[in-house]
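Asks: Sequence plus predicted model, see below.
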Amino acid sequence: MAIERFGSAEGEDVLQITLTGPDGGEMRVLTWGAVIRDLVVPTPMGPQSVLLGLNTIEDYIAHSPYFGAIVGRYANRIGKARFTLGDRTYRLNANEGINQLHGGVMGFGTRLWSIIEQRPSSVTLSLVSEDGDMGYPGRLVATCTYSLLASSTVRIELTATTDRPTPVNLTTHGYFNLDGSADILSHDLMIAGDYITPTHPDLIPTGEIRRVADTPYDFTTSRPIGAAEFMPEPALYDTNFVLRGPYGVLRQAATLASLRNGLKMELWTTEPGLQFYDGHLIRMPVPGLNGAQYRPHAGLCLEPQRFPDSPNKAHFPSSILEPGQVSNQVSELRFSS
């Protein structure tokens, strides 16, 4: 493990922690946003960087679309930036029109986290969100543990506790590109979900749970992401998939594969949903890692999550955390060639 200063934000140092895995993989983590700035995995053709990242903290603050961050207190969207819990309606910070995205203008992905434990191949970061932060009730204490395990596996564990009932939905927001190509449209993707939660044009769920069969959202068998361009109903993706299997049990949610270099990534998670965003809005005005120019579809997100707007949808799996409970979300990225 190595720790170095990456810059400053909010008048405090931003640190970069470099972890080394037992198989030779490397991960660089920032204390700003608990961001994974870079993830390098070993392959038969040599080390391969698999995430989009930026070069300075100033670039992250000014331009990052949550590259590699942990987002919360509620990842994804809450309609009209409000919800009712018990007999009280809470009004949240709106940062996407009238809605809230990723916890508000000062969500967890733009805050300074603290290092509370470190080892050569793992680090645990913590963040305290006070009662009323971005409109949410309760003092929330969140932790994020990144671990590099054997067999080229990255384990991400997110926990939270509260002193008042509150919605909690933390997730990872890495943008993946397994081969360094200009876009990910030729990557193959499988998602273990037979349903989606369709949305209104503002990306707030309608409340319906709809089958993916015979639609562009059918990734139940592996296929190229860009194949949607040639379907009867072309699609751009920023969609929550309803994952198979029991909520709370670690199970396979998706497989991403590059035909160019043979690298494959399996995503396993305990969460009920998976947001697939194909990066179609990426237009980065500054260079990325190794001087890359990030354009539309330069990377894709696979975000394990509770369903968007679930505090306003009683039939969605509950995201309410009660005092005395621990919210525990586990995801693993398993790489192979």
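Replies: Sure, I can see it.

Asks: CA only for contacts and neighbour counts going forward, please
Replies: Noted.

Asks: tell me, how many neighbours does Arg334 end up with?
Replies: By other Cα atoms under 10 Å, the residues close to Arg334 number 19.

Asks: How about Ile57?
Replies: Close neighbours of Ile57, defined as other Cα under 10 Å, add up to 18.

Asks: from memory Phe176 sits against Glu303, does it?
Replies: No: contact between Phe176 and Glu303 fails when scored by Cα atoms under 8 Å: they sit 11.0 Å apart.

Asks: Give me the common contacts of those two.
Replies: Between them, Phe176 and Glu303 share no contacting residue under Cα atoms under 8 Å, 6 or more residues apart in numbering.

Asks: So which other helices or strands are in contact with the strand or helix carrying Thr255?
Replies: Assigned by DSSP states H and E, Thr255 belongs to strand 251-257. The helices and strands touching strand 251-257, judged by 3 or more Cα pairs under 8 Å, 6 or more residues apart in numbering; DSSP states H and E, are strand 188-191, strand 264-269.

Asks: and Ala2, how many residues sit next to it?
Replies: 12.

Asks: how about it, what does it touch?
Replies: Applying Cα under 8 Å, 6+ apart, we find Ala2 in contact with Ile17, Thr18, Leu19.

Asks: Tell me which of those residues fall in strands.
Replies: If you go by DSSP state E, those have Ile17, Thr18, Leu19 in strands.

Asks: burial of the nearest residue to the second one once chain neighbours are set aside, as a residue count?
Replies: Across the structure, with Cα to Cα, 6 or more residues apart in numbering as the measure, the residue nearest Thr18 apart from its sequence neighbours is Arg28 (4.5 Å). The tally of other residues near Arg28 (other Cα under 10 Å) stands at 19.

Asks: contacting residues around Arg28?
Replies: Gln16, Ile17, Thr18, Leu19, Ile36, Arg37, Asp38, Leu39 are the contacts of Arg28 under Cα under 8 Å, 6+ apart.

Asks: Next one for the comparison:
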Amino acid sequence: MTPQPPAPTQAAPDPTAMPAPTSTPEPMELPDVTVEISSQGPLGPHLVDSDGMTLYLFNQDDRDAPACAGPCADKWPPLISTSALMAGEGVNADRLAIIRRADGSRQVTYNGKPLYYFADDQDPGDTMGQDSVDKWFVFSPDGGPVRTSAVLNANENGALGTILTDENGNSLYLFTRDERGDSSCTGGCALAWPPLLTIDHPVAGDGLTEDRIGTISRGDGVKQVTYNGRPVYYFADDEKPGDAMGQDRGRAWFVVTTDGGPVYTNAPVNAAETGELGTILTDASGRTLYLFDRDEPKIATCSGGCALAWPPLITVDFPAPGEGVSGARIGTTAREDGSLQVTFDGNPLYYFANDEKPGDATGQGRG
């Protein structure tokens, strides 16, 4: 027999060789996420997706920090985006953003608040999640919750005293450029300072007077809560209950006393000339200040219902005399609740709640 040559052996692969090209699937193109505004139903304008499904906020979330995960997220699925964000008409594109959830997914936020669906909403326009367990609310285009019956509470703030908050302890503010019963904060202003909105009449918490709580109609037809005639707002950069980062912003925004006036950090006292009354004292925005001739020197006797009609001028630190006002004549006196009321020549100073705008002096000679 003739011997056969050995079978050829397969050469070992070259470790430096490039692998042969293989076909790979094209990445799936996901649709852009669009946030729009719907005005259907009794809740007024609120955020929805491009299919008209309602979007909600969770008032237990801190800013840019979703607290709803696990079984909560099964009931309240987060709005997730893997592509571009689109703003519908009336939605501020600059306020749309993405945050990373613990599982790495990308959740959409508006004005710093994470957005969610409600699993029980079946059809566009459904709002079954509204006011669920007093924690879930539809989202106003102004960047805050739309509450069914907004609640006002009085809460102690270590630095600022007793101030107005919502039921979760989030600080509320007034804008000194607003006139009584009218909000001048709209558009971009309202995104930075979302108004406290309500559908039904708001509710007074402990320590507050029901008849001082009301509403005004904003330009878009929704109702904003007022206290003692002053529209009240959130500050978008407050991250959690108890924050008061909006205090004294622009010398126009202040937390609110339970008497309905601003809490100044350094209350200004200015001298202003009026045609009829001569030179009078005002605050920085030109609002008239009053004294009560039944007060004794450095003793304020106007409290309770009187202080709601005549809110005291409150300061945290020493007041700031303006041009034409001697610092030697300015001081403070401690009220029963521990707050500091500004005095002039020992006389405690007050506003009059029914003065609608700077320059009004409708409290002159009352009583």
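Replies: Received it, and whenever you're ready, just let me know what you need. Computed from a prediction, not measured in an experiment: that's the story for all the values here.

Asks: quick one: TM-score?
Replies: Here the TM-score for the pair of chains, by TM-score structural alignment, normalised by the length of structure 1, is 0.26; 154 aligned residues with a Cα RMSD of 6.7 Å.

Asks: before we move on, the earlier item: any idea how far the residue nearest to Thr18 of structure 1 is from Asp59 of structure 1?
Replies: Noted for Arg28 of structure 1: a distance of 16 Å to Asp59 of structure 1, by Cα to Cα, to the nearest Å.

Asks: picking that back up, considering the ones in strands among the contacts of Ala2 of structure 1, which is situated nearest to Ser331 of structure 1?
Replies: Distance to Ser331 of structure 1 across these (Cα to Cα) is lowest for Leu19, with 17.8 Å.

Asks: Next one: that closest one from Leu149 of structure 1, what distance?
Replies: Counting by Cα to Cα, the gap from Leu19 of structure 1 to Leu149 of structure 1 is 11 Å.

Asks: So which of these two has more stuff around it?
Replies: Just comparing Leu19 of structure 1 and Leu149: by other Cα under 10 Å the higher neighbour count belongs to Leu19, 24 against 19.

Asks: surely that one meets Leu148?
Replies: Yes: shown here, Leu19 of structure 1 and Leu148 form a contact pair, counting by Cα under 8 Å, at 7.4 Å.

Asks: Find the helix or strand that the residue nearest to Thr18 of structure 1 is a member of.
Replies: According to DSSP H and E, Arg28 of structure 1 maps onto strand 26-30.

Asks: Give me the next element, helix or strand, following that strand.
Replies: That would be, after strand 26-30 of structure 1 and using DSSP H and E, strand 36-41.

Asks: Packing partners of that next one?
Replies: Here strand 36-41 of structure 1 touches strand 26-30, strand 48-49, going by 3+ Cα pairs under 8 Å, 6+ apart.

Asks: Save those strands as TSV, and put in distance to Ser114 of structure 1 too.
Replies: TSV is the format used below for these (distance: least, Cα to Cα, whole Å):
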stretch	distance to Ser114 of structure 1
strand 26-30	10
strand 48-49	26
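
Asks: hey, which of these is tucked in deepest?
Replies: Most buried of these, by mean neighbour count (mean count of other Cα atoms under 10 Å): strand 26-30, with a mean of 23.

Asks: what angle do that one and strand 36-41 make?
Replies: Strand 26-30 of structure 1 and strand 36-41 are oriented at 180 degrees to each other (axes from the mean of the first three to the mean of the last three Cα atoms, to 10 degrees).

Asks: ok so Cys72 of structure 2 is a helix residue?
Replies: Yes: the assignment for Cys72 of structure 2, made by DSSP: H, G, I helix; E, B strand; the rest coil, places it in a helix.

Asks: Just give me the neighbour total for it.
Replies: 11.

Asks: For Cys189 of structure 2, see how far away it is.
Replies: Separation of Cys72 of structure 2 from Cys189 of structure 2 (Cα to Cα) stands at 33 Å.

Asks: got it, and Thr198 of structure 2?
Replies: Thr198 of structure 2 is 19 Å from Cys189 of structure 2, by Cα to Cα.

Asks: of the two, who's got more company?
Replies: When Thr198 of structure 2 is set against Cys189 and neighbours are counted by other Cα under 10 Å, the residue ahead is Thr198, at 22 against 12.

Asks: Pull the number of nearby residues for the nearest residue to that one once chain neighbours are set aside.
Replies: Nearest non-adjacent residue to Thr198 of structure 2, counting by Cα to Cα, 6+ apart: Arg147, 4.7 Å away. Per other Cα under 10 Å, the neighbour tally for Arg147 of structure 2 reads 23.

Asks: okay but Arg147 of structure 2 is in contact with Phe137, surely?
Replies: Yes: Arg147 of structure 2 is within contact range of Phe137, at 6.4 Å (criterion: Cα under 8 Å).

Asks: SS state for Tyr60 of structure 1?
Replies: helix.

Asks: What of Cys189 of structure 2?
Replies: Relying on three-state DSSP, one would call Cys189 of structure 2 helix.

Asks: any idea how far it is from Thr315 of structure 2?
Replies: Counting by Cα to Cα, the gap from Cys189 of structure 2 to Thr315 of structure 2 is 25 Å.

Asks: Counting by contacts, list what the strand or helix carrying Leu281 of structure 2 packs against.
Replies: Using DSSP H and E, Leu281 of structure 2 falls within strand 278-282. Strand 278-282 of structure 2 sits against strand 268-274, with contacts defined as 3+ Cα pairs under 8 Å, 6+ apart.

Asks: Fine by me, thanks again.
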